[in-house]
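Enquirer: model this:
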Amino acid sequence: MRASRLLSLLLLLQNRGRMSAAQLAGELGVTARTVYRDVEALAAAGVPIYAEQGPTGGYQLMDGYRTRLTGMTSDEAESLFLTGMPQPAAELGLGAQVAAAELKLMAALPTPYRDASMRIRQRFHLDTRGWYREPDAVPHLLAVAEALWQDQTIEVRYRRWAPRPGEVTRRLHPLGLVLKAGVWYLIAARRGQPRTYRVSAIVDLRPLPETVTRPEDFDLAAFWASHVDRYERAETDEVAVVRLTPSGVTALPDVLGPKAARLALRTLTPADPDGWRNATIPMENVAHTAATLLRLGPNVQALAPTQLVTHLTDAIQTMARLYPA
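Expert: Now for the predicted structure:
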């Protein structure tokens, strides 16, 4: 453990230049006293490290010194694909490995490339979450990932919403994990067919001793692309007809999302004398569509189906009673 920390300290100084004891302690998750001892150990081992006093002082390596001790562990190498996503890496229990792998990659790069890498990191950041959303609670994510890595069968108690809401028990062979808009999905085989499960909906999980051979022809990225396409096309099977003001038409992309708005805008009818235009929009279900349309306020009127009109009428009348004139 200490050897790994000494190497991390050395690579931090090599990659970033002068750093104070407090900065090093924060990066390594130790106390400043531990940093002092580690610096002494490195100096005793012949590493040309020295300290400068003063407000802007700190530890740094002698100019021109570079270590070649950059060999990665297997865990660090496996975590490389998550280097741009610290939160997902932490959720998978790989935060420390990602940080160590990044340090070693930076140390191995020639100086011009290392400087370019730092410039990119300072200027670009990937945030996979949606606005106003907390990440799903995924207490069983680590267990799912372990079973996935070991090709191990699991038994899960799963909270589903369709076709009938309730909890069900399933025996699954994990095939992959996907992070989509801040939500983790498990792709797992059940009865020989790959299916999709939201990890946050797993209520309980039990690993089973049975291991299963992973299908050689299964392509996770291709399966997911096909699944997303089927899901989004399925949403258009049910539609609603609405009237929109010019402001309502303009607001459609923000309210429906870009893809659904494109479908709706293709169906726009010519404007009537008051400027209203009819459109057909994808409808996931009555409650969801009603909540979406309410965001448009007086700039939309639902015309069909009857269930949607009734739902909106009841909701608006209830709201009106809360705000009497």
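Enquirer: alpha carbons only for contacts and neighbour counts from here, please
Expert: Will do.
Enquirer: Quick one: residues in contact with stretch 274-290.
Expert: Residues outside stretch 274-290 that contact it (Cα atoms under 8 Å, 6 or more residues apart in numbering): 235-246, 260-261, 263-265, 267-271, 307-308, 311-312.
Enquirer: Out of those, which sit inside strands?
Expert: 239, 240, 241, 242, 243, 244 (DSSP state E).
Enquirer: so the second one sits right up against residue 302, yeah?
Expert: Yes. In this structure, residue 240 is within contact of residue 302 by Cα atoms under 8 Å, at 7.4 Å.
Enquirer: which residues are in contact with both of these two?
Expert: What both residue 240 and residue 302 touch, as defined by Cα under 8 Å, 6+ apart, is the set residue 308.
Enquirer: Quick one: the strands in the stretch 51-200 of the chain, in order.
Expert: Using DSSP state E, counting those that start in this stretch, the strands assigned to the stretch 51-200 of the chain run over residues 58-61, 152-160, 166-180, 183-190, 193-198.
Enquirer: make that the stretch 201-325 of the chain, sorry
Expert: Using DSSP E, counting those that start in this stretch, strands in the stretch 201-325 of the chain cover 202-211, 239-244, 277-282, 300-304.
Enquirer: Export these as JSON lines, with columns for distance to residue 109 and mean neighbour count.
Expert: Formatted as JSON lines, the strands of the stretch 201-325 of the chain follow (distance: least, Cα to Cα, whole Å; neighbours: other Cα atoms under 10 Å):
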{"stretch": "strand 202-211", "distance to residue 109": "40", "mean neighbour count": "15"}
{"stretch": "strand 239-244", "distance to residue 109": "54", "mean neighbour count": "21"}
{"stretch": "strand 277-282", "distance to residue 109": "50", "mean neighbour count": "22"}
{"stretch": "strand 300-304", "distance to residue 109": "57", "mean neighbour count": "18"}
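Enquirer: one more to line up against the first:
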Amino acid sequence: MKSSRLVSILLLLQTRDRMTAAQLAGELEVSVRTVYRDVESLHAAGVPLYGDAGHAGGYRLLDGYRTRLTGLTAGEAEALFLAGVPGPAAELGLGRLLAAAQLKVRAALPRELRFHADRISDRFHLDAPGWYADADDTPYLPAVADAVWNGRVLSVLYRRWREPTDVRRRLEPYGLVLKAGRWYVVAGPGPRTFRVDQILRLDPCDEEFTRPDGFDLAAYWTTYQQDFHDRLHRGEAVIRVAPGTRLTGAAGDVLAGGGVEEPDGWTRVTVPIESVDRAHDEFLAHGAGIEVLEPAGLRDRIARTVTALARLYA
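Expert: Alright, predicted model coming up:
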């Protein structure tokens, strides 16, 4: 729609200062000729927009000119206020700033769009962590966020899962990620991923670092998650599943995709497992609804656990 495109041109020039017709056309996915016509329309409407010729030329707005946020659609206004998550913002020390920013945006909205924004706040509440997950204690999160923002090195005492558990690490924090209610810092050299709640001590440094050119935090996290899932299920188990038993996760996906139904109605299927320890706990949770056939070590371990339970409850 032309009116929406004209507002987009104004907002682009406000945020980027100067843009050529070709750059505007690329952002808006229209032809350069369409940009020329839109610029003429803005001129006719009295917008102080002018263009410079030459290699360093382009369109720009008169210094100090700003447009109000009247170009937002109802859906855009709703999405804007849905994206404001107060919990994580407060953890980062930005709770009051977020509230102030939302207040200013709300005041700039027309009455109808203000109604849509208020309706979102009244009817949707985002709570990312799972039901059974205790809140992580992250006392150093604001300090990590400050180092991310200002490009400063951190010296931390970090607790990892293998020996030695407590190690000193020098971090060049590139960015923070909130995943399922848990904060992670992506840091160089590497980069590598660290849980913020496992930082036992943090010592800020005067040393600064330069974030690698072209580093894309979202792209890194997508690759990291894929690598994590690829490493997660490296083993296999052959099991028999009773009728009506429902598996979840990777095992549930495999069971839903097939298996061999046996004469007694049970289904024999080979499923991926993360480890013997994890599979032991997950399969036992289904009681007599699952029989493990292979590997022998997993079957023997479950048998020992069941024997001990029978002895305990005899």
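Enquirer: What value does the TM-score take for this pair?
Expert: Here the superposed chains carry a TM-score of 0.70, computed using TM-score structural alignment, normalised by the length of structure 2; 236 aligned residues with a Cα RMSD of 2.0 Å.
Enquirer: Same list (the strands of the stretch 51-200 of structure 1) but as a markdown table, adding distance to residue 68 of structure 1 and mean neighbour count.
Expert: Shown next, in a markdown table, are those (distance: least, Cα to Cα, whole Å; neighbours: other Cα under 10 Å):
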| stretch | distance to residue 68 of structure 1 | mean neighbour count |
| --- | --- | --- |
| strand 58-61 | 14 | 18 |
| strand 152-160 | 38 | 19 |
| strand 166-180 | 35 | 18 |
| strand 183-190 | 37 | 20 |
| strand 193-198 | 43 | 16 |
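Enquirer: Check whether residue 38 of structure 1 really touches residue 8, as I assumed.
Expert: No. Using Cα under 8 Å, residue 38 of structure 1 is not in contact with residue 8; the gap is 10.7 Å.
Enquirer: what range in structure 2 matches the lengthiest helix in structure 1?
Expert: For structure 1, the longest helix by residue count, based on DSSP state H, is helix 306-322. With TM-score structural alignment applied, helix 306-322 of structure 1 matches the range 296-312 in structure 2.
Enquirer: Tell me the buried residues in the matching stretch?
Expert: Using 16 or more other Cα atoms under 10 Å as the test for burial, stretch 296-312 of structure 2 gives 298, 299, 302.
Enquirer: So which other helices or strands are in contact with the longest helix of structure 1?
Expert: helix 286-294, strand 300-304 (3 or more Cα pairs under 8 Å, 6 or more residues apart in numbering; DSSP states H and E).
Enquirer: Would you mind putting these into a markdown table with distance to residue 177 of structure 1 alongside?
Expert: Formatted as a markdown table, those follow (distance: least, Cα to Cα, whole Å):
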| stretch | distance to residue 177 of structure 1 |
| --- | --- |
| helix 286-294 | 27 |
| strand 300-304 | 39 |
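Enquirer: Let me know which of the strands of the stretch 51-200 of structure 1 is the nearest to residue 214 of structure 1.
Expert: strand 166-180 (7.2 Å; Cα to Cα).
Enquirer: how big is the angle separating that closest one from strand 152-160?
Expert: With axes from the mean of the first three to the mean of the last three Cα atoms, to 10 degrees applied, the angle from strand 166-180 of structure 1 to strand 152-160 works out at 110 degrees.
Enquirer: Other residues contacting strand 166-180 of structure 1?
Expert: 128, 144-145, 147-148, 151-160, 184-190, 194, 212, 214, 220.
Enquirer: tell me the average deviation of that strand from structure 2 after fitting.
Expert: Once fitted to structure 2, strand 166-180 of structure 1 is off its aligned match by 0.9 Å on average (mean Cα distance after the TM-score superposition for structure 1).
Enquirer: got the angle for that strand vs strand 183-190?
Expert: Using the same axes, to 10 degrees: strand 166-180 of structure 1 against strand 183-190 is 120 degrees.
Enquirer: what's around residue 219 of structure 1, how many residues?
Expert: Residues within reach of residue 219 of structure 1, counting by other Cα atoms under 10 Å, total 11.
Enquirer: Helices of the stretch 1-150 of structure 2, start to end?
Expert: For the stretch 1-150 of structure 2, applying DSSP state H, counting those that start in this stretch gives helices covering 2-16, 21-28, 32-44, 74-82, 86-91, 95-108, 111-123, 141-150.
Enquirer: thinking again about what came up before, relative to residue 103 of structure 1, which of the strands of the stretch 51-200 of structure 1 is closest?
Expert: Nearest of those (Cα to Cα): strand 58-61, 15.8 Å.
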